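Colleague: okay, predicted coordinates and the sequence, questions at the end:
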Amino acid sequence: MTKSITDSPAAAVQAGMAGGLALAIVGAVLFSTKAVVAKLLYRYHIDAVTLIAFRMLFSLPVFAAVGIWQMRVGPPLSWGDRWRLIGMGLIGYYLSSFLDFLGLQYITVGLERLILFLTPTFVLLISATVLKQHIGRLQWLALALAYAGIVLVFLHDLQGGGNVVLGSLLVLGSAAAYAIYLLASGEMVRRIGALRLVAYAMCVSSAACLIQFFLLRPAGMLVQPAPVYWLSLVNGLLCTVAPVFMTMIAVQRVGAGIASQAGMVGPVSTLFLGAVILAEPVTAWQLAGTALVLAGIWLLSKVKKSA
């Protein structure tokens, strides 16, 4: 009996690559959808403190379960690593998420996603200014393209009035905080593993968000209309837990480079989801700005890959 072509090692590798790419794309779309869900939650007159508390309340059990499992199968952490994890959880997932949700109160989901997509450029700029790493000519071109796209969309949204400047600065702070987390996590992720690092950092972030809520808001604010609970469940599980693990599996199957390039679907999906669900207009200026940002990040990923 002849062996089926689908049973060959090459076919298995190709299927694994296709599955990994699909996971990376779906993960990017789900993670980007959190901005749309947040906008829907704000219609029920809750603030960012309450929104992020509900998000972490629903995602914490999953990350805590993974953290406990990793604690049992992995070697014990040193006190130094524990303190680093606390700091990374507070910066990368608490501060970054909180600033992001604060900014979403004032700007469109399309602009928010584009600003967050500048995270790799912040990593590059911090590496150049703090770590004194050299930035090549093509990297400067990538930065110029990406920031030109942001300026284009920003100037377009500024015409609509409101606190666009404040919202954009808050989301810029979110992107910068996450860039610091990525730089700090590089060495640790190699030593303790991505799954363990993310689970522990998310548990720290969840604890911080819940403590913040009970310090700043009355416990009675936990009583909300049913749609708030359902949307928060979607925010916590489908827009937080699922994309985290999907992206990790995708990186294992196809590599960080391909997974990050697949993530470029995020800003585009957010732009059109905002139009369909939130009735936010999609204009030629926004499409042009999105194209510039994606071109800049794509070029930056190519430069980093060849470096």
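Modeller: Right, received. Where do you want to start? All of these numbers come straight from a predicted model, not from anything done at the bench.
Colleague: when you work out contacts or count neighbours from here on, use the C-alpha atoms and nothing else.
Modeller: OK.
Colleague: quick one: residue 143 and residue 295 touch, right?
Modeller: No - with contacts counted by C-alpha atoms under 8 Å, residue 143 stays clear of residue 295, the gap being 9.9 Å.
Colleague: who has more neighbours, these two?
Modeller: Set side by side, residue 143 and residue 295 show more neighbours around residue 143, with 23 against 18, by other C-alpha atoms under 10 Å.
Colleague: from residue 150, how far off is that one?
Modeller: Distance of residue 143 to residue 150, computed by C-alpha to C-alpha, to the nearest Å: 11 Å.
Colleague: what about the closest residue to residue 29 other than its chain neighbours, how many neighbours?
Modeller: Using C-alpha to C-alpha, 6 or more residues apart in numbering and skipping residues adjacent in sequence, the residue nearest residue 29 is residue 266, 5.1 Å away. The tally of other residues near residue 266 (other C-alpha under 10 Å) stands at 22.
Colleague: let's bring in a second model and compare:
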Amino acid sequence: MKIRNKQLLGFLVGILGIVLFSSKAVLVKLMYKHEVPMITALFLRMLFSFPFYVFILVSSFKNKNTTKITNKELLWIIFFGFVGYYLASLFDFIGLTFIKASLERVILFVYPTIVLFLNAVFLKQKITKQQLLATFVTYLGIAITFGSEISVSNDNVALGGFFVLLSAITYASYLVGSGWLIPKIGVVHFTSYVMVVSCLCVFIHYFITAETSILNYSWEVYGLGFLIAILATVIPSFLVSWSIKLISSSNFAILASLGPVSTIVLAVIFLDEYLSFLQLLGTLIVIFGVLLISRNKK
């Protein structure tokens, strides 16, 4: 595949994955309206996701070209499964119990700068002027888009924001790790392994702490859990890993700044939130920032 086509495919795949991932916050808030505890919502997400990851993982073993995983790589997989999807999801779901979806996206998407920093420190990757410019433009757009959403009166907003920030840090660590592990292990194997690990972590957490039966909810709750699992977890997790392989974790991290814009559009549709002129302007600025990084590097 030519470099130009590879880059374009990587950006398109990444954008689709980001939009689907962004739907998670809206779906979780809809589930919380049914008075579902945080750990139950997270459990339903992983419960419906688990069979798909196991099936995909088992099916991939039939491929004779599958790369054998070393003990060291297996330990890294377990670590990133625990940190990148279990802890990141746990912190995010906790944060969403205190703050609204749009504010959650603002805080969560500080992780592109964390990714760039971690790549520069641990993987010795140089931060280019183009990446710095794209980062500035996209964050300027995010600030404008969500500026009117920051004013809140809930006393627990600071606590919720702290947990979402922890989610951003742990997810950034996962992205950095996946940036060098995916080429060695492969997109399907890596994603399936880390998601199986994270599902098992959530299952253990649920059975230790849950105080209510999983069978006591309406069909809407299970339907939302299924949508979170498939549309906002299984499908985008593979799309994101594929995109990272094609365009690198640093470029994907900046591209992912589209996430907050996607979230607020979905929130307008499903949560009846208002989109102001300034927010529309911010959306256009974010899109412009993404276009900057879609240009081929010289």
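Modeller: Sure, I can see it. Everything numeric here is computed off the predicted structure, so don't read it as measured data.
Colleague: which helix runs longest in structure 1?
Modeller: The longest helix of structure 1 (DSSP state H) is helix 9-42.
Colleague: what residues sit buried inside it?
Modeller: Residues of helix 9-42 of structure 1 classed as buried: 17, 19-42 (neighbour count, 16 or more other C-alpha atoms under 10 Å).
Colleague: what's the angle from the helix or strand just after it to helix 9-42?
Modeller: For helix 9-42 of structure 1, the following helix or strand on the C-terminal side (DSSP states H and E) is helix 48-73. Counting by axes from the mean of the first three to the mean of the last three C-alpha atoms, to 10 degrees, helix 48-73 of structure 1 lies at 150 degrees to helix 9-42.
Colleague: returning to that earlier point: so the residue nearest to residue 29 of structure 1 makes contact with residue 32?
Modeller: Yes - between residue 266 of structure 1 and residue 32 there is a contact at 5.5 Å, judged by C-alpha under 8 Å.
Colleague: shared neighbours, the two?
Modeller: Listed contacts common to residue 266 of structure 1 and residue 32 are residue 113; contacts here mean C-alpha atoms under 8 Å, 6 or more residues apart in numbering.
Colleague: number of nearby residues for the counterpart of residue 194 of structure 2 in structure 1?
Modeller: Alignment note (TM-score structural alignment): residue 194 of structure 2 maps to residue 201 of structure 1. Neighbourhood size, residue 201 of structure 1 [other C-alpha under 10 Å]: 24.
Colleague: and if you look at the one 5 residues further on?
Modeller: Number of residues near residue 206 of structure 1 (other C-alpha under 10 Å) recorded here: 28.
Colleague: setting the sequence-adjacent residues aside, check what's closest to it.
Modeller: Using C-alpha to C-alpha, 6+ apart, the nearest residue to residue 206 of structure 1 is residue 56, at 5.1 Å.
Colleague: same question for residue 53 of structure 2.
Modeller: Closest residue to residue 53 of structure 2 apart from its sequence neighbours, by C-alpha to C-alpha, 6+ apart: residue 192 at 5.2 Å.
Colleague: try residue 249 of structure 1
Modeller: Using C-alpha to C-alpha, 6+ apart and skipping the chain neighbours, the partner closest in space to residue 249 of structure 1 is residue 20 (6.9 Å).
Colleague: tell me the contacts of that neighbour?
Modeller: Counting by C-alpha under 8 Å, 6+ apart, the residues that residue 20 of structure 1 touches are 249, 250, 251, 253, 254.
Colleague: can you redo those as CSV with secondary structure?
Modeller: Below are the contacts of residue 20 of structure 1 laid out as CSV (DSSP: H, G, I helix; E, B strand; the rest coil):
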residue, secondary structure
249, helix
250, helix
251, helix
253, helix
254, helix
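Colleague: looking at the residues you listed, which is nearest residue 207 of structure 1?
Modeller: For the contacts of residue 20 of structure 1, the residue nearest residue 207 of structure 1 by C-alpha to C-alpha is residue 249; the value is 25.7 Å.
Colleague: give me the neighbour count for that closest one.
Modeller: 19.
Colleague: would you quantify the distance from it to residue 193 of structure 1?
Modeller: From residue 249 of structure 1 over to residue 193 of structure 1 (counting by C-alpha to C-alpha), the distance is 13 Å.
Colleague: likewise residue 282 of structure 1?
Modeller: Relative to residue 193 of structure 1, and taking C-alpha to C-alpha, residue 282 of structure 1 is found at 40 Å.
Colleague: again with residue 178 of structure 1
Modeller: 18 Å.
Colleague: between those two, point out the one with more neighbours.
Modeller: residue 178 (25 against 13).
Colleague: which non-adjacent residue is nearest the aligned partner of that one in structure 2?
Modeller: Aligned by TM-score structural alignment, residue 178 of structure 1 pairs with residue 171 of structure 2. Distances taken as C-alpha to C-alpha, 6+ apart put residue 84 closest to residue 171 of structure 2, at 4.8 Å, once the chain neighbours are dropped.
Colleague: contacting residues for the residue nearest to residue 29 of structure 1?
Modeller: Counted by C-alpha under 8 Å, 6+ apart, residue 266 of structure 1 has contacts 25, 28, 29, 31, 32, 113.
Colleague: can you tell me the helix or strand for the match of residue 194 of structure 2?
Modeller: According to DSSP H and E, residue 201 of structure 1 maps onto helix 194-216.
Colleague: so where is the helix or strand following that helix in structure 2?
Modeller: Sequence-wise, the next helix or strand downstream of helix 194-216 of structure 1 (DSSP H and E) is helix 226-233. Helix 226-233 of structure 1 lines up with residues 219-226 of structure 2 when matched by TM-score structural alignment.
Colleague: returning to what we had before: wait, the match of residue 194 of structure 2 sits on residue 94?
Modeller: No - using C-alpha under 8 Å, residue 201 of structure 1 makes no contact with residue 94, being 9.1 Å away.
Colleague: how about the contacts made by the counterpart of residue 306 of structure 1 in structure 2?
Modeller: The alignment partner of residue 306 of structure 1 in structure 2, by TM-score structural alignment, is residue 297. Counting by C-alpha under 8 Å, 6+ apart, residue 297 of structure 2 makes contact with nothing.
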